[in-house]
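Student: Coordinates for the following, if possible.
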Amino acid sequence: MKIILSIVTLLISFNSLAKDLPPIIEQGFEQYRANGSKEAIIAWIKDSSIENNQDAIAQSNQLNYIEDFFGPYEGYDLFKSNSLGERSNLYLVTINYGKGVVYAKFFTYKTKSGKEVMQTFNFNTEVDKVWPSFMVYAQ
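Tutor: Purely as a prediction, here's the structure:
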């Protein structure tokens, strides 16, 4: 009984170490589900240095193109998060569609006020073009 309790405690502690997505990324996915890819991009870049960047907003076209092949957006999963210092974070996310997955990489930056904003992001159907190879192939 003590062994089982110890294992459960250990699993809970490992689970608590996993970092959730920050609000800026979650809000983008909420917008994606409710209002489409353009609103997702607008939510992701809100209050950031790329907020009014038309090239960033144009990435919604890439997500629309993906939907044409993979079907509708269904949800997302956090694969890995990593702190890159006190104010910078990396999030590797899979975006799930009806017929396939898209790999995403988000870099965020924490402002002096403590708000996490988007630094950059990238999406691709080919994992090698977005995620580091050692994350995929365990090199």
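
Student: switch to C-alpha atoms for all contacts and neighbour counts from now on
Tutor: Will do.

Student: How are the helices of this protein distributed by residue range?
Tutor: 2-17, 23-35, 37-45, 54-57, 59-70, 133-137 (DSSP state H).

Student: ok, now which ones touch V136?
Tutor: Residues in contact with V136 (C-alpha atoms under 8 Å, 6 or more residues apart in numbering) are 127-128.

Student: That one and L17, how far apart?
Tutor: 21 Å (C-alpha to C-alpha, to the nearest Å).

Student: Please give the structure of this sequence too, so both can be compared:
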Amino acid sequence: MKKLLLIGILGIFSTNVIAGDVCDKASKEFAQAVEVYKKEGGTAFMKRVLKNGPLENDTRSLSQAQALGQIEQFFGPIETASVLSTKALGSKSCYIIGILEYQNGPAFAVANYYSGSKGVGATSMFFQTEPEKILPKQFLVQ
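Tutor: Coordinates of the predicted model:
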């Protein structure tokens, strides 16, 4: 009985380590995509975000770069970015909320990264300038 309990505990622990690992990899991929964005623009950013995922080179997904162009028209060039939150969704998927800080204001990126056969790549991403539309209330007000 003790062996079964120990195996169960180790199984739960290893699942959490694997899930955390996918979020670590996804956060690094997001950070690398931001560096590409700073140097090469929104289309290059979206290509980098989608790299290794099932939507790599999908023209509809790449059109998300238009949303970044609209944000830049009002907020100016991107200056910095960071990951605000990660949440493992199973052992191979990580939900990320990132902040993109432009010269004149912030925007938020929401992405789901998935660890597949090619590596970690986004399966979805969208942008929002209003934090209250995507961030949990406890994140905004304490």
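
Student: coming back round to it: and the helices of structure 1: which comes nearest K112 of structure 1?
Tutor: For K112 of structure 1, the closest of the helices of structure 1 is helix 23-35, at 16.0 Å, according to C-alpha to C-alpha.

Student: can you redo the helices of structure 1 as JSON lines with distance to Y91 of structure 1?
Tutor: Formatted as JSON lines, these follow (distance: least, C-alpha to C-alpha, whole Å):
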{"stretch": "helix 2-17", "distance to Y91 of structure 1": "15"}
{"stretch": "helix 23-35", "distance to Y91 of structure 1": "9"}
{"stretch": "helix 37-45", "distance to Y91 of structure 1": "13"}
{"stretch": "helix 54-57", "distance to Y91 of structure 1": "18"}
{"stretch": "helix 59-70", "distance to Y91 of structure 1": "18"}
{"stretch": "helix 133-137", "distance to Y91 of structure 1": "12"}
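
Student: Just give the nearest non-adjacent residue to I42 of structure 1, would you?
Tutor: Excluding its sequence neighbours, the residue lying closest to I42 of structure 1 (C-alpha to C-alpha, 6 or more residues apart in numbering) is I57, at 6.6 Å.

Student: Tell me, how many residues neighbour that neighbour?
Tutor: The number of residues packed near I57 of structure 1 is 19, by other C-alpha atoms under 10 Å.

Student: Can you find the partner of it in structure 2?
Tutor: Counting by TM-score structural alignment, I57 of structure 1 corresponds to L62 in structure 2.

Student: about what we covered before: can you tell me which of the helices of structure 1 is nearest to Y109 of structure 1?
Tutor: helix 23-35 (10.6 Å).

Student: distance between the closest one and the chain's centre?
Tutor: The gap between where helix 23-35 of structure 1 is centred and where its chain is centred comes out at 10 Å by C-alpha atoms, centre = their mean, to the nearest Å.

Student: matching residues in structure 2 for it?
Tutor: Under TM-score structural alignment, the match for helix 23-35 of structure 1 is residues 28-40.

Student: For the matching stretch, which residues meet the burial criterion?
Tutor: 29-31, 33-34, 36-38 (16 or more other C-alpha atoms under 10 Å).

Student: re earlier: nearest to L78 of structure 1, of the helices of structure 1?
Tutor: Of all these, helix 23-35 comes closest under C-alpha to C-alpha, at 10.5 Å.

Student: how big is the offset of that closest one relative to structure 2?
Tutor: Superposed on structure 2, helix 23-35 of structure 1 shows a mean distance to its aligned partners of 1.3 Å (mean C-alpha distance after the TM-score superposition for structure 1).
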